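Trainee: Build me a model from this:
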Amino acid sequence: MTPLSAVLEAPFTNMREEIWAFPLSRFFNFLPYFEYAFVDPIVNDEKLNFDSVALLPKVKAPLLVLHSEDDPIIPYHIGKRLYESAKQLQPAKVANKTTFHGFPPGKEYNHDWICQAPDLPHVVAQFITSVLN
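Mentor: The predicted structure follows:
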C-alpha cells in the first residue's frame, strides 16, 4: 500500500554531500585521504549511503519538505536541492503536489525544533488538503 503522502524534516540528498557539509568534517576534510578513507567507505556501502535522490523516482507519494534556513547540521540548500530533485524525478502527478516549506533564520528552529513552529499545523494541514484535492 502506498502512503498518501510523507513529511520530511531537514532531509538531505545523499550521504556524500551531507558528510562534506557536516560541521565536524571541516576539521578533517582538508586531509588528502579524507574522501578515500572516510567518505568513500560510507557512500559505497548500500546500507549506509542514504542516497535519497536515487530513490525519488520510486516515491509514489507527494512530499512535504520542511527545512530551517538556520539548520547547522544539514544546510538549507541541501534540503532545497532534494525538493528540486523530487520535482524532477517523481512521477508528474506526484511531483505536482510535492511542496517545500522553509522556515526563516532567527527563529532558532535549527535542526531539531521545527516542531515548535507555530505555523507548522497550518503548513501540514494545507499540504494534506492539497494532496486530497
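Trainee: For the rest of this, base every contact and every neighbour count on C-alpha atoms.
Mentor: Will do.
Trainee: What segments of the protein are strands?
Mentor: Assigned by DSSP state E, the strands in the chain fall at 6-9, 63-68, 99-103.
Trainee: Show me which of these has the highest average neighbour count.
Mentor: strand 63-68 (a mean of 24; mean count of other Cα atoms under 10 Å).
Trainee: which other residues reach it?
Mentor: Strand 63-68 is contacted by residues 5-11, 76, 79-80, 83, 97-105, 109-111, 114, 124, 127 when judged by Cα atoms under 8 Å, 6 or more residues apart in numbering.
Trainee: Next, the structure of the following sequence, for comparison with the previous one:
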Amino acid sequence: PSESGFTTDVLALYDWVKERSGNSSIIFWGHSMGTGIATNAARKLQEERGVQVDAVVLESPYTNIRDAAAHVPVTKVSASPCTVGPHPSGSDSVHALLSPVQLYRQFPGFEYLILDSLALANMFFCNDENVKVLACPLLILHAEDDAVLPLQLGRQVFETAHSAYKDKSKVKLITFPGKLGLGHDHISSNPELPTLVK
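Mentor: This next block holds a predicted model:
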C-alpha cells in the first residue's frame, strides 16, 4: 500500500458511486489514518478534475503523518511501576498491581527510524496542507478523551482550514466531552451524530 495508491482507490470508488448514485450527495468520511486519505482524494478531485466532493468529514484527524506518528501509542513505551502485596486469593504468592504510565520514546534514532522512514516511503498524509486548498464543506469531529490522536491535532486542522477558507461557514469543528467516553474509536456510536452531521 502507498499514499498515492490509497488516493487512486478512493477516486476509483468515487467514480463508481457517482455513476450509480444519480443526484445523491457524495461525501468523503475519513477516520484516523483515513482522514489523510479523504483529504488527499478531495484535493486531487478538485485540482485535477475541477470537481468538488459534496463534503469531507474528518473523524479524529491529525495534521500530518509525522505528527500522528509522534503521538500514537505504538510510538510510546509503557512503564509499569509495581505495588507488591498479598495475592487476592490469600495465597503466599506475590501480587503485582500494575499501573501503566505512558512515556514518549526518547531513544536515540527514534526520529530517523520511525518518522524519517515514513517520509522516505513517501508517506505524508498532509491534512494540514490539503485543507488549505479545499473549498467543499468540511466537518471535523474529535473527542476530548482521544488517547491516540489528541484533540490538539484536530484543532490545528480546524484552525488551518478556517484561516484558509474564504467562506468560513463551510468549516466546522465538533468536539465531544470526555465524559461520553467516545475516545478515538467510538464517535460513530454517539446517537446524536446523525443530527450533528446534517
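Trainee: Next, the TM-score between them, please.
Mentor: Here the TM-score for the pair of chains, by TM-score structural alignment, normalised by the length of the first structure, is 0.83; 122 aligned residues with a Cα RMSD of 1.5 Å.
Trainee: closest to residue 25 of the first structure out of the strands of the first structure?
Mentor: Evaluated over the strands of the first structure, closeness to residue 25 of the first structure peaks at strand 63-68, with 20.8 Å, by Cα to Cα.
Trainee: Distance to residue 131 of the first structure for the strands of the first structure - can I get that in CSV?
Mentor: What follows is those, written out as CSV (distance: least, Cα to Cα, whole Å):
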stretch, distance to residue 131 of the first structure
strand 6-9, 10
strand 63-68, 9
strand 99-103, 10
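Trainee: Mind checking those strands for the one nearest to residue 26 of the first structure?
Mentor: Nearest of the strands of the first structure to residue 26 of the first structure, taken as Cα to Cα: strand 63-68 at 21.4 Å.
Trainee: State the distance from residue 198 of the second structure to residue 86 of the second structure.
Mentor: For residue 198 of the second structure, the distance to residue 86 of the second structure equals 55 Å [Cα to Cα, to the nearest Å].
Trainee: which of those two has more neighbours?
Mentor: Counted by other Cα atoms under 10 Å, residue 198 of the second structure and residue 86 do not tie: residue 86 has more neighbours, with 12 against 5.
Trainee: Pretty sure residue 95 is one of the things that one touches, is it not?
Mentor: Yes - counting by Cα atoms under 8 Å, residue 95 is a contact partner of residue 86 of the second structure at 5.6 Å.
Trainee: Map residue 172 of the second structure onto the first structure.
Mentor: Under the alignment (TM-score structural alignment), residue 172 of the second structure pairs with residue 99 of the first structure.
Trainee: what sits against its match?
Mentor: 62-65, 83, 127.
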